[in-house]
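[1] Provided below are the primary sequence and the corresponding predicted coordinates.
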Amino acid sequence: MKSTKGLRSSLYISLLAVSIASCKNDFLDVTPTDRVTDAAIVGDSTLFESFVINRYLGARITDKEAEGTLPGFGRGFEYAMWSSLTDESLYNNDDNTWLVQRGQLSPENTGIAGTLWSRSYRSIREVNYALANVDKVQMSAAHKDRLIAELKFIRAFRYHDLIRNYGGVPLIGDKVYNLEDDFSDPALYKRATITECINYAVSQLDEAAAVLPLANSTSWLNGRATKGAALALKSRLLLYAASPLYNSGSWEQAAAAAKAVMDLNRYGLHSNYQNLFINPGNSNEVIFARYYTIGSRHVPMEIANGPNGYDGWGGNLPMQNLVDAYETTAGLSITDPASGYDPQNPYANRDPRLTATVLYNGAPYRGRNLETFVPGGQDSKDGPSNWNTSKTGYYLRKFVDESMPINNPWNVAGLQPWIYFRYAEILLNYAEAQNEAVGPDQTVYAAINAIRGRTGVSLPALPAGLTKEQMRQRIIRERQVELAFEEHRFYDVRRWKIADVTENVPVYGITITKQANGTLRYERKIALEGRAFLPQHYWLPIPRAEIQASNNQLVQNPNY
């Protein structure tokens, strides 16, 4: 039996020009003018390399509601971010995020997470196509080996995205599926175990790392994989594998994988934390990044997330839940009586990464200080564009470039990176894995203190004598603030199996009232009730359309 029922999804969504070019009917035997043929791709080394490079970009999105919301290689990140599915931020205008926050995920309604499955398998199919045809292309053996290594890296990245969202998934090997294939075989839909999936992706990364260069030779190659990128992805995968949710690897393996990146001696910590996410230049903290530019267009983070007082749209609004995680400059939690924290002057003497990440009342921005107080604050409900007023009292600072305009920004030249892997993550990976493997030895302290002590942050070193559990809690907090808004928190709280705690509390914000004498009164508030997290939410549901496309042979995640 042959079926085309699921061609628009999962394994078969990407038919490329191959299926079109192979059509035998005379009335369809025309030369398409809107695509490059299969013969042209394999017959021209430049076109083939362009095909490989485009696999970094991922599938183009035509659904306007989904555009700009997807994590991974193809995501334009200025609209609803993955942070707005966690306790980091609330998206001001929903944008298909609130159902996740409220625990209403279902196979029929997956919100902004709905295209992850199909777009990942589409990319895997495209990689398999390139690998199946690379030997037909006229180019040097060394060049061919480099492209094969890049393709294996991209395929491993796509599986990593599937694993961390769904758990064990079907592994399709090198198969390139086409319209004429038989899709009725149950083995096609058999989900491998998490361990099998991790092992497969890691094997691909080991093969890629053995061939990829330590660095790209010219600036235009900076967005392509290197040995460090492959090892960094391996580090993340093995850290996840060892974590409680996965329970499919050892902490010793995870520590060794992170140490392999450290031992390359190519990476360090950028001296300006805020600037790293706007214009890192050739920073040695960046291991692998996507450099966003479409022609002369920059990514308009500024209007999408800007305060309403500047006619911004609000966008991804930091929660008080996140703001409270930043220590004081004494290196202590704000709940510690010795920290010096003043709830009526809450942003004074705080971890400098707070100022670099969150716009709060009084923070300098575009020539004035932010005003979220009422009455009369320019960035409050009393200001212009008040329908975009922050529901939490905060706006996003990270990734936002003040040199870029807020109004009519789309045709302005600029370059903003999305950093997939940076050295701070590797240090945090190592510290966590090493602490779990052997306890808080000096190498754990060194990794964490390097991040806390970097230029511009300069927080006190961690106190000596911490237990393994105490160090674990410090690392959890350090990841929360250091990696805020970088799409780690969603996966971290799940792999640690603490999401049933962190995601079952309300969205908190701040209300600031300007009193008659001009002083400000700060009061914590609930900005959104109804956040909910159920046990099944540790994994995303496979969209119902994908289950149906498999003739119900694909097994859904439990309790959906």
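    Looks like it arrived, so ask away. Numbers count the residues shown, from 1 in each chain.
[2] Please count neighbours and contacts with C-alpha atoms only from this point.
    Noted.
[3] So which residues of the stretch 151-300 of the chain form strands?
    Here the stretch 151-300 of the chain has its strands, by DSSP state E, counting those that start in this stretch, at 286-292.
[4] Likewise for the chain?
    Using DSSP state E, the strands of the chain run over 89-91, 286-292, 316-318, 358-359, 364-365, 368-369, 395-396, 416-422, 507-514, 520-528.
[5] for the chain, which helix is longest?
    The helix that spans the most residues within the chain, counting by DSSP state H, is helix 141-166.
[6] From residue 34, how far off is residue 293?
    Residue 293 sits 22 Å away from residue 34 when distances are taken as C-alpha to C-alpha, to the nearest Å.
[7] who's more crowded, these two?
    Between residue 293 and residue 34, residue 293 has the larger neighbour count (other C-alpha atoms under 10 Å), namely 15 against 6.
[8] rewinding a little: wait, which of the strands of the chain is closest to residue 212?
    Nearest of those to residue 212, taken as C-alpha to C-alpha: strand 286-292 at 12.9 Å.
[9] quick one: that closest one to chain centroid distance?
    In this view, strand 286-292 has its centroid 12 Å away from the chain centroid, taken as C-alpha atoms, centre = their mean, to the nearest Å.
[10] this is the other structure I want to compare:
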Amino acid sequence: MKLKYYISAVLLVTSMMFSSCEEQLNEDVFSQLDPGALFNSANGVERVLFGAYRDAQITDNFGGNIWFQEEWTCDHFWETGGAVNLQATVMLAFTWDASYPTHWTGLWNNCYYSVRNCNLVLENIDQSPIDDATKERLVAEARFVRASAYYILYTMWGPVPLRLSTTGDLAMARATDAEMQTFLEKEFSDVSSVLPARDTPGYQYGRATRGAALGYLTKFYLNTMQWQKCADAAKDLMDLNEYELWPDYTTLFTVDNETRQKEFVWVYPCSTQGPGNEFMNGAFPPQFKSTVDGSIVFKENMRNWARMDRVMDSFYNSFDPADERRALIISEYINTAGNTVSLLNNNNTRSFKYVPDPDAVGNSHGNDIAVIRYADILLSRAEALNELNGPTQEALDLIQEVRDRAGLTTPLVLGDYTKETLRDRILDERGWELYAEKVRRQDLLRHGKFISSAKARGITIADEHHKLFPIPQTEINANPLCEQNPGY
């Protein structure tokens, strides 16, 4: 069974528990929520742990949240229309503050809901009648999910209150940067030796694996610019021999191939029954009927939001015309009147990277959300090697492996690059490979181009304090020891 369907079942059970009639609000219902009763069974442990998975997954859905910060603040995407247009306008213009966009409170809270559930598991699992091997794995899963939630918080806000117990004071100061980095490194490193392999028989797709832990460790080292550790963690993941590039980029993100390919290192599983992938709802252009070649057809079970997520012309035009990855950005389409509509030259092309699920139910498509891909790991090691030693043949070979899959088979030549020019080339390659995967802001920050890129787009107010977001004002009000980020 996929984790996505288990999570859907957990959501259903939970909703039944909380939406029952008045006569059911009795001691039996409350006992289901009491840790002493809940952790007396293996099923109870699983329910709480899957709640933590669920909160992390909802946090990273394309309906909002991380997409807003990681893409709309950068140079690939922009948005108009729909219910989120006011929030998009703020993100695009760098005019956010601690009280707005209000979705920050939801993002912050969902991360801490996930942390809370993981802490509940870690504090109570010893009382559960579970064999030692299973208990060790579940503890590793809880530590992994908790660390992944803190990783999101750290990349958005910097160090945050590090809540590792459900019994601590509500008023808690933020951890230091050193404490935050030490925690994340230790958690991902420790569990990477305990979590099962990707293809462990009977292990549910979508649960934490040793590869996912090494993937997060690679990304953590990359974005904190710990180059040798990044190169080593990436190599450790590669040496697992559990992952490989899917041969066809244009079909990598389809529902049909999500469990066939071995490229997704870590995903948030999505289901048409929810939580679903909502990317395409904002990607469809107005009155979309089909692509010009007829390969994608809008069906009545799908939704086309008023929200319009658009691709910048500068990014679309930066692709080599032979690059197969550009094929997932449509530049024209057939509308419901049967006319061909061009999307070129008005910052209006659309990413169809998550190819629509033909069995979508309303807003929910079943395409799993790729959080870490093997291609990212290859490019991360290439970047780390270049920062350590300058251009090397190994670094170019890693980049070329990704380019070959995109149909760009002319090899890169070692003598054509300096350390600085290869650094810029890697940033470009990451953009072409990983667009719409919510890594662009982190990439621009690491390369020292987040603020300069914004200024080049005419955002004159962009300055250093925008590198971190303001902690939600609701948290500042509730936690007097939590200091706001500078500039807000």
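    Looks like it arrived, so ask away. Just so it is clear, the structure is predicted and the values come from calculations on it, not from any experiment.
[11] give me the number of residues near the equivalent of residue 192 of the first structure over in the second structure?
    By TM-score structural alignment, residue 192 of the first structure lines up with residue 175 in the second structure. When neighbours are defined as other C-alpha under 10 Å, residue 175 of the second structure has 17 of them.
[12] Correct me if wrong: residue 175 of the second structure contacts residue 158.
    No. Assessed by C-alpha atoms under 8 Å, residue 175 of the second structure is found out of contact with residue 158, at 9.3 Å.
[13] how about the residue most central in space within the second structure, what does it touch?
    Geometric centre of the second structure, nearest residue: residue 371, 4.2 Å, by C-alpha atoms, centre = their mean. Residues near residue 371 of the second structure by C-alpha atoms under 8 Å, 6 or more residues apart in numbering: 264-268, 437.
[14] Could you rerun that using 7 Å?
    266-268 (C-alpha atoms under 7 Å, 6 or more residues apart in numbering).
[15] can you list these in a markdown table and add distance to residue 377 of the second structure and neighbour count?
    Formatted as a markdown table, the contacts of residue 371 of the second structure follow (distance: C-alpha to C-alpha, whole Å; neighbours: other C-alpha atoms under 10 Å):
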| residue | distance to residue 377 of the second structure | neighbour count |
| --- | --- | --- |
| 266 | 12 | 24 |
| 267 | 14 | 19 |
| 268 | 18 | 25 |
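[16] of those, which stay in contact in the first structure?
    Conservation of those in the first structure, assessed by both residues aligned by TM-score structural alignment, their matches' C-alpha atoms under 7 Å: retained contacts are 266-267.
[17] any chance of the contacts of residue 371 of the second structure in a markdown table, plus distance to residue 424 of the second structure?
    Putting the contacts of residue 371 of the second structure into a markdown table (distance: C-alpha to C-alpha, whole Å) gives the following:
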| residue | distance to residue 424 of the second structure |
| --- | --- |
| 266 | 27 |
| 267 | 28 |
| 268 | 30 |
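[18] and residue 423 of the first structure, what pairs with it in the second structure?
    With TM-score structural alignment as the criterion, residue 423 of the first structure lines up with residue 374 in the second structure.
[19] If we ignore the residues flanking it in sequence, what's nearest that match?
    In space, and not counting its chain neighbours, residue 374 of the second structure is closest to residue 263: 5.1 Å by C-alpha to C-alpha, 6 or more residues apart in numbering.
[20] Number of residues surrounding that neighbour?
    Neighbours around residue 263 of the second structure, by other C-alpha under 10 Å: 21.
[21] if I pick the equivalent of it over in the first structure, what's in contact with it?
    Counting by TM-score structural alignment, residue 263 of the second structure lines up with residue 285 in the first structure. With contact set as C-alpha under 7 Å, 6+ apart, residue 285 of the first structure has these partners: 267-270, 422-423.
[22] again with residue 80 of the first structure
    Neighbouring residues of residue 80 of the first structure by C-alpha under 7 Å, 6+ apart: 69, 91, 95, 315-316.
[23] Highest neighbour count among the residues you listed?
    Most crowded among those, counting by other C-alpha under 10 Å, is residue 315 at 31 neighbours.
[24] My guess is residue 192 of the second structure contacts residue 215. True?
    No. Using C-alpha atoms under 7 Å, residue 192 of the second structure is not in contact with residue 215; the gap is 9.5 Å.
[25] Confirm for me that residue 152 of the first structure is in contact with residue 204.
    Yes. At 5.6 Å, residue 152 of the first structure and residue 204 qualify as touching, with contact defined as C-alpha under 7 Å.
[26] between those two, which one's more packed in?
    Higher neighbour count among residue 152 of the first structure and residue 204: residue 152, with 24 against 21, using other C-alpha under 10 Å.
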